[in-house]
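**Q** give me the fold of what follows.
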Amino acid sequence: MTAEKVRFNVRGRIFETTATTLATARRDSMFGAMFDDEWKIQPRGDELVKPEEKEYFIDRDPDCFSVLLNLLGTGKLHVPCNIPEKLLYMEAHYYGLLDQVRTAKWGDFDSNRLRLASTVSGQAPGNCTAIRASPDGGCAVAHGGVVRVYDWMLEEHPPLNLEYQSVNDIGWMDSDNIVMSVRQNLTRRPEVGGMGVFSSMTGELRHRFQLSDRKDQVKGFAAGVLCINSDSNKVLASCRETTNEGIGAWDQVTGKQTDFFDFGLGRNEKIQWFHRRNCLLVNSFINDKRRINLLDFRDKSVVWSWPDDTKTCHVHANIYDAIPMEESNTICVVNRYRTLGFLDLRGTKKSVRWNLNDGGDTEQRCYAKLILHGGQIFCSMDHKISVYYDGLDQWVLTSSLGSSQGGSIRDFSIGGDRLFALHSEENVFDAWETPPPPIL
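**A** Below is the predicted model of the structure:
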């Protein structure tokens, strides 16, 4: 990398820096586009201009440019009091430097160093259902018939709605697009329901997903839980209409249906793609009994199911959630006693190996949920989120996140180097961040 000098004219103010400093920006930033494949400044085609007079003109705010240039050079973010943070973030977005700004504002995600950074009040007390973290540090929260979207500064954008039908689930396809699933009103407007993709910035409905029956007739349908498989650019969802019940698959870009698995789900709570097995994990209640299934869309078969013995299904009714563990080829479950259990998919015996719990039964209504992130298991129960690390013989509790005035945790999500926890009673959500390293 050369230390070639680079000159900028930002609305009349001259800035000089080096190619080495600019190269700390990512390839997809505006500054990254100035380099060739070997990270050398590309020629500008003005060879007649003297080297000391070559400059790049930028018609943007010079004060913000100075802050961002200093960030590239030092890795530290210092915002003078005369610069509104919102203006700086807008300028950082223009240059493609938001990731660097976020990294300087808070550190890389570290579950054992998380701190409560913000608590945001909801808009519909007692009526929240889900929260999903966006890839860039914002989130979306489902409130009855609308989804409220917050950017990474936790400022609210226009809400999303699909004919104000009750929202069942939400998911981020990327930082700009949110998919929403809603119920179908069979008695009043059966054509209403299904799923739609919205702009996270404007709330505009970009396109709707349609479900076709066996005769290729498009029908309204109720969409339930969602799963986004980024590897295949597919959106999967449980869906139900008058004649079909199962799981559909749609292309993310076009919204066209690509597949349908005709499978009786019962009351399902989560579907999640198991990449190692190339199957869909379905965690549901069937006839009031907990069932965990692995569905193979290639031949429309159930390749694994638990428990086998229907007589003992009631023993497992207290299991609240299940997630795939890619590296170990197992499924992790949690019961009402905050105990983690593991189902090994490599053997023939389908029994749960239980881990030690971190504290007894729960008497309050809870919404237990599991997330695997960064090699650690996060488990929400009642008012706290427990974090587990994989020890030699068992998963060890390493930290607990407990907050606020909002009551039991209804849902939580991790993304964009943040953890968001949605509380049920007061309908508030908390944002947890890792503090940046100290300035030496």
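**Q** going forward, measure contacts between C-alpha atoms and count neighbours the same way
**A** OK.
**Q** which stretches in the stretch 51-200 of the chain count as helices?
**A** 62-74, 85-95, 98-105 (DSSP state H, counting those that start in this stretch).
**Q** for residue 201, find the nearest of these.
**A** helix 85-95 (13.1 Å; Cα to Cα).
**Q** before we go on, could you also do this sequence so I can check it against the first one:
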Amino acid sequence: MCYILKKINRQDNTSKKIIVVAKMEEESTSHANDRIKLNVGGKLFETTLSTIRSGGPDSLLFALSNRFSNDPNPVFIDRDPEIFSVLLSLLRTNHIPSTARRFSKQELTDEALFYGIDSYLRAATSPPPFSGIDASIVDSVRPASEGLPSTFSAAENGSVWIAHGGQLSSYDWNLIHAATLRTHLDEINSICRVWPEIVAVGSESDAGLHFYNFSGSRHVGSLHWSDPSDPRIFKARVNSITASENSVFASFDCPHRENCILEVDKAKIQIVSQLGRQSGNQAKHMVPGKLTWIPATGVLVGSAVTGGAFGYSGYIRLWDPRSGEVVWETNEPGAGRSSRFGDSFSAIDVDVEKLLLFKLCSKSGDLAMADIRRLGDDPWVYLKEKNPSLVTNGGDGSINSLVHCYKGQVFVGRGGGLEVWSRVQDMAECESDGDGEGLYRRNFVDKREDSEKGVIKKIEGGGDRLFISREDVEGIEVWESSHSAGAISVL
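**A** Got it, this is the predicted structure:
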């Protein structure tokens, strides 16, 4: 903007006043050009262009900001003004205001999607980095029909897919119900995400591995284990499923206990190879009840465990799918330190990031760890509890216990109780010490009333959440850390 001033005496203070007025008018006009008025549902809002453009170039508000700025008429948007007020505050501060409590998650999400700022809402409502020590129950996801979950699968974005009876229900990152589809199975006991919208499932009552598409609510295909030369191979059911970047691995067993692992091409849904075929006539030939793929090494980990009047027995095996060979295995009883003979594991899991194996001993209840990169005849390091009041007295490593590794933490469910083992010492220091003293610290996660809700059946992490299901309890518990967690400096 150009300003023309009359020629006057430089010594006259009037010239200085004119220059100041001109600058003030210029700044005022500049601020006016940076403002925009919006009429949302009959309520007038005034904000800056930089605020509504902060939603990103793909948002509706960014497109509206390009309207001719000198137009005196406000932009009209036929939407709810109260929810828009919440979203505008979000763009201004990157935080959700307290007034958002008046609206449901669904209402806020729908409006954020309309304006194209759902990523902003997600960032503001996502839980803080997950810390098991500070975790607590914040929500429960409960399907509308057949609310007892048979199994579930969590994703990296914090969403979860739940199998309940013969149905599958998906819940998005905001734990809002997205879709439900009914399968042809009576009950689903194994579930694995293959693609963002494709799920692979298995049932203990129906044969075969089955694929379903959530977006189209349709059955994509099925695969069965068969062998024309062996009449014992029929009606093979799936016990566990895991997936790599290009393949799906599923363990099958038949009524006569013959079992194997089939590798399936994810893109073509075709069987590629067969691993670890066994007769199943003894404990070390049982079908793997748990499969885990380790991307860093390209190795498949499978384990099986059984318990009875004479104790527990089982095995852990590592397969190389490229050769089809077992690269390491251990059988219990029959392996481990002499002092640990007979203290077979009742549960195992793999920390795929740290490349560690964890097992829970059935008699002592102790937790043991082994480095996958240095496996041998006896690779186990037994983690010791230094607090005498927390030392287990045995009997809590039973079949009602399970182990789950997530984000460098090890979660152990013992009956209805939940505890977390957090790393406090480096592995190299542990090796110099010669034992697991102080390598991990044990803490109880739940409250007494939580542990009395029922026996924990499954634990799985996703995003910054932990999901837990319990025996004969409807729904899935959602555990998150508090935004106020962590040490606060007083300096």
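**Q** TM-score for these two?
**A** Here the TM-score for the pair of chains, by TM-score structural alignment, normalised by the length of structure 1, is 0.75; 408 aligned residues with a Cα RMSD of 4.2 Å.
**Q** could I get the helices of the stretch 51-200 of structure 1 as CSV with mean neighbour count and distance to residue 20 of structure 1?
**A** Below are these laid out as CSV (neighbours: other Cα atoms under 10 Å; distance: least, Cα to Cα, whole Å):
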stretch, mean neighbour count, distance to residue 20 of structure 1
helix 62-74, 18, 9
helix 85-95, 16, 17
helix 98-105, 19, 16
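**Q** so which of those is nearest residue 372 of structure 1?
**A** Among the helices of the stretch 51-200 of structure 1, helix 98-105 comes nearest to residue 372 of structure 1, with 22.0 Å by Cα to Cα.
**Q** which residues does the closest one contact?
**A** When contacts are defined by Cα atoms under 8 Å, 6 or more residues apart in numbering, helix 98-105 of structure 1 is touched by residues 25, 71, 75, 76, 77, 89, 92, 136, 435, 436.
**Q** most neighbours, which of these?
**A** residue 25 (22 neighbours; other Cα atoms under 10 Å).
**Q** and that residue, what does it touch?
**A** The contact partners of residue 25 of structure 1, by Cα under 8 Å, 6+ apart, come to 31, 32, 72, 97, 100.
**Q** just checking, residue 240 of structure 2 touches residue 253?
**A** No - between residue 240 of structure 2 and residue 253 there is no contact under Cα atoms under 8 Å: 10.4 Å.
**Q** which residue ranges of structure 2 form helices?
**A** Here structure 2 has its helices, by DSSP state H, at 13-33, 49-53, 60-65, 81-93, 105-115, 118-125, 427-433, 448-451.
**Q** dump those helices into JSON lines; add distance to residue 313 of structure 2 as well.
**A** As requested, the helices of structure 2 are exported to JSON lines (distance: least, Cα to Cα, whole Å):
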{"stretch": "helix 13-33", "distance to residue 313 of structure 2": "76"}
{"stretch": "helix 49-53", "distance to residue 313 of structure 2": "62"}
{"stretch": "helix 60-65", "distance to residue 313 of structure 2": "61"}
{"stretch": "helix 81-93", "distance to residue 313 of structure 2": "55"}
{"stretch": "helix 105-115", "distance to residue 313 of structure 2": "47"}
{"stretch": "helix 118-125", "distance to residue 313 of structure 2": "45"}
{"stretch": "helix 427-433", "distance to residue 313 of structure 2": "28"}
{"stretch": "helix 448-451", "distance to residue 313 of structure 2": "27"}
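**Q** give the contact list for the residue positioned nearest the centre of structure 1.
**A** Nearest residue to the geometric centre of structure 1 (Cα atoms, centre = their mean): residue 133, 4.1 Å. Applying Cα under 8 Å, 6+ apart, we find residue 133 of structure 1 in contact with 139, 140, 172, 413, 414, 415, 416, 418, 419, 420.
**Q** same check on residue 419 of structure 1?
**A** Shown in contact with residue 419 of structure 1 (Cα under 8 Å, 6+ apart): 133, 412, 413, 431, 432, 433.
**Q** for those, which ones persist in structure 2?
**A** Using both residues aligned by TM-score structural alignment, their matches' Cα atoms under 8 Å, structure 2 keeps these contacts from the contacts of residue 419 of structure 1: 412, 413, 431, 432, 433.
**Q** what do we get in structure 2 for the third one?
**A** It refers to residue 431 of structure 1. The alignment partner of residue 431 of structure 1 in structure 2, by TM-score structural alignment, is residue 478.
**Q** these two touch, right, that match and residue 137?
**A** Yes - if you go by Cα under 8 Å, residue 478 of structure 2 and residue 137 touch, sitting 5.6 Å apart.
**Q** any idea how far the aligned partner of residue 241 of structure 2 in structure 1 is from residue 239 of structure 1?
**A** For residue 241 of structure 2, the aligned residue in structure 1 is residue 226 (criterion: TM-score structural alignment). To residue 239 of structure 1, residue 226 of structure 1 is 10 Å away according to Cα to Cα, to the nearest Å.
**Q** likewise residue 11 of structure 1?
**A** In terms of Cα to Cα, residue 11 of structure 1 sits 55 Å off from residue 239 of structure 1.
**Q** show me which of those two is the more surrounded one.
**A** Each of residue 11 of structure 1 and residue 239 has its neighbours counted (other Cα under 10 Å); residue 239 has more, 26 against 12.
**Q** spatially nearest residue to residue 131 of structure 2, not counting backbone neighbours?
**A** Leaving aside its sequence neighbours, residue 131 of structure 2 sits nearest to residue 481 (Cα to Cα, 6 or more residues apart in numbering; 5.8 Å).
**Q** run a quick neighbour tally on the one you found.
**A** Applying other Cα under 10 Å, I find that residue 481 of structure 2 has 22 neighbouring residues.
**Q** ok, residue 329 of structure 2 touching residue 318?
**A** Yes - at 6.3 Å, residue 329 of structure 2 counts as touching residue 318 under the criterion of Cα under 8 Å.
**Q** among those two, which residue is more densely surrounded?
**A** Taking other Cα under 10 Å, residue 329 of structure 2 and residue 318 do not tie; residue 318 has more neighbours (21 against 17).
**Q** for the more buried one, which residues are in contact?
**A** 299, 300, 301, 302, 326, 327, 328, 329.
**Q** so which of the residues you listed belong to strands?
**A** Under the assignment DSSP state E, the contacts of residue 318 of structure 2 contribute 299, 300, 301, 302, 326, 327, 328, 329 to strands.
**Q** can these go into CSV with extra columns for distance to residue 21 of structure 2?
**A** Shown next, in CSV, are those (distance: Cα to Cα, whole Å):
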residue, distance to residue 21 of structure 2
299, 75
300, 76
301, 77
302, 80
326, 85
327, 83
328, 84
329, 85
